[in-house]
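1. Below is the sequence, then the predicted model.
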Amino acid sequence: MLTNSIDVFADSCTNTRIEDCYIISGDDCVAVKSGWDEYGISFGMPTKHLVIRRLTCISPYSAAIALGSEMSGGIEDVRAEDITAYQTESAVRIKTAVGRGAFVRNVYVRGMSLHTMKWVFWMTGNYKAHADGRYDPHALPEITGINYRDIVAENVSMAGRLEGISGDPFTGICISNATIGMAVKHKKAIWMCSDVEGVTSGVDPKPCDLLDGQQSKKMDGGGCEFPSDVLEIDNVVLKSCSYQMS
């Protein structure tokens, strides 16, 4: 069991495994990144084939897992499962903006147990912080293939806040088998959605109309996709050792 008082970064990494972690943080517990604006675009090294499992997170001001905001080299094939969060602002947060470019795609999350938070689902295309003024205002990010399934949450202020980019919507969002218990003093708007497209199945409370698309091959028996293949990093066996004080 790994105990941290700071967050864990995965920045421009390939074949990485983060597991059996207990993290208390004032920022995102796990931050997935790949470079900032024109510098990340130029370097062009995505974070991909990332496994996060058996994570317990406490972070009152940020997310259990954050993708971005520095994602200009791209983020793809992220697999997270068995995630527990307490007193955390959000579960999995995607942060990007005009000028970031690149993509966040093929993200798979299943098995979340969430206790007291502002937002369960949070995506924003309006995270405007930039490294400098030389970023390309025409560099639009692609956010697609985002899958969440098997989620139980309690004491939540707002179920979802999903904000894409006008003219550049976030697409391929899939949410299934999610039960969200609202706090006694929850927000009047349980869901807020703009410039997003997706499908849902078995989600309570009922999601916004923009997530009411037709079920497709992304749905496996009514549930959102989660890959069954084994990544190379899962074939790595960690050895244990011991020592004796003399």
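-> Here it is on my side, so go on. Numbering: from 1, shown residues only.
2. switch to C-alpha atoms for all contacts and neighbour counts from now on
-> OK.
3. all helices for this protein, in order.
-> With helices called from DSSP state H, the chain shows them at 37-43.
4. Chain neighbours aside, what residue packs nearest to the residue sitting nearest the centre point of the chain?
-> The chain has residue 92 as the residue nearest its centroid, 3.4 Å off, counting by Cα atoms, centre = their mean. Of all residues not flanking residue 92 in the chain, residue 65 sits nearest, at 4.8 Å (Cα to Cα, 6 or more residues apart in numbering).
5. what about that neighbour, how many neighbours?
-> Neighbour count of residue 65, defined by other Cα atoms under 10 Å: 25.
6. Put this next to the first one:
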Amino acid sequence: MSGGIQDVRAEEIVAINSESGVRIKTAVGRGAYVKDIYVRNINMNTMKYAFWMSGNYGSHPDDGYDPKALPEIKNINFRDAVGKNVTKVGDLIGIEGDPFTGICISNVTVELAKKNIVEELDLFEKAKKLPWNCSDIGGVSSRVTPTPCGLLPEKKVDCAFPSDVLSIDNVVLKTCSIGFGKK
């Protein structure tokens, strides 16, 4: 990721039995950026996290990384999502002194996991009391259930998703069939 990731669009996602629906991870020393990320129409079922962003990933290819290289994480948009049997709605942990900014989450409804499908009772109890875990982030939310952490205050918005048409949007797949019959 040292070169940066920008202008990503993802939509019509179905995630089943996975650790997270959407995950963004980075760490001090990575530098570069993750920005202008647009995700919409997500259907998630049976997972630990619906939204997982971590600034403390801590993995580096070698010991020669620059501990002063801070990544820029901004303009992250999640909209139109439904989740069922999810242990924690959001675990959004930025970097102290280098917060993730411009996070927008709108039109999201997540049903928390029932006790019988969560591996540990302790994890279930924590998730029930705190479905969101947030630090060192900033942004807004709109029409999100359960209510997000205070760092994502309610504001009547629909999170952005680009309306321009990409070349891939005009691709038409052709199908053909070959019959193998007896002679």
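-> Looks like it arrived, so ask away. Remember, predicted model here, so these are calculated numbers, not experimental data.
7. circling back to that earlier point, what does the residue nearest to residue 92 of structure 1 correspond to in structure 2?
-> Per TM-score structural alignment, there is no equivalent position to residue 65 of structure 1 in structure 2.
8. Aligned counterpart of the residue nearest to the centre of structure 1 in structure 2, please.
-> So, by TM-score structural alignment, residue 92 of structure 1 is matched to residue 22.
9. can I assume that match is in contact with residue 48?
-> No: counting by Cα atoms under 8 Å, no contact exists between residue 22 of structure 2 and residue 48, whose distance comes to 11.0 Å.
10. surely the residue nearest to residue 92 of structure 1 meets residue 93?
-> Yes: using Cα under 8 Å, residue 65 of structure 1 is in contact with residue 93, at 6.3 Å.
11. residue in structure 1 matching residue 106 of structure 2?
-> Under the alignment by TM-score structural alignment, residue 106 of structure 2 pairs with residue 176 in structure 1.
12. distance of residue 164 of structure 2 from residue 30 of structure 2?
-> If you measure residue 164 of structure 2 against residue 30 of structure 2 using Cα to Cα, to the nearest Å, the figure is 31 Å.
13. for the equivalent of residue 153 of structure 2 over in structure 1, what are its contacts?
-> Residue 153 of structure 2 maps onto residue 212 in structure 1 when the alignment is built from TM-score structural alignment. Contacts here follow Cα atoms under 8 Å, 6 or more residues apart in numbering; on that basis residue 212 of structure 1 touches 198-200.
14. do residue 41 of structure 1 as well
-> When contacts are counted by Cα under 8 Å, 6+ apart, residue 41 of structure 1 touches 35, 72-73, 100-102.
15. again, only using 6 Å
-> Residues near residue 41 of structure 1 by Cα atoms under 6 Å, 6 or more residues apart in numbering: 72-73.
16. Residue in structure 1 paired with residue 4 of structure 2?
-> If you follow residue 4 of structure 2 across to structure 1 using TM-score structural alignment, you land on residue 74.
17. Could you report the distance from its match to residue 18 of structure 1?
-> Per Cα to Cα, residue 74 of structure 1 is found 19 Å from residue 18 of structure 1.
18. Have a look at those two and say which one is more surrounded.
-> Neighbour count, other Cα under 10 Å: between residue 74 of structure 1 and residue 18, residue 74 has more, with 28 against 16.
19. I'd guessed the more buried one sits against residue 101; true?
-> No: taking Cα atoms under 6 Å as the definition, residue 74 of structure 1 is not a contact partner of residue 101, at 8.2 Å.
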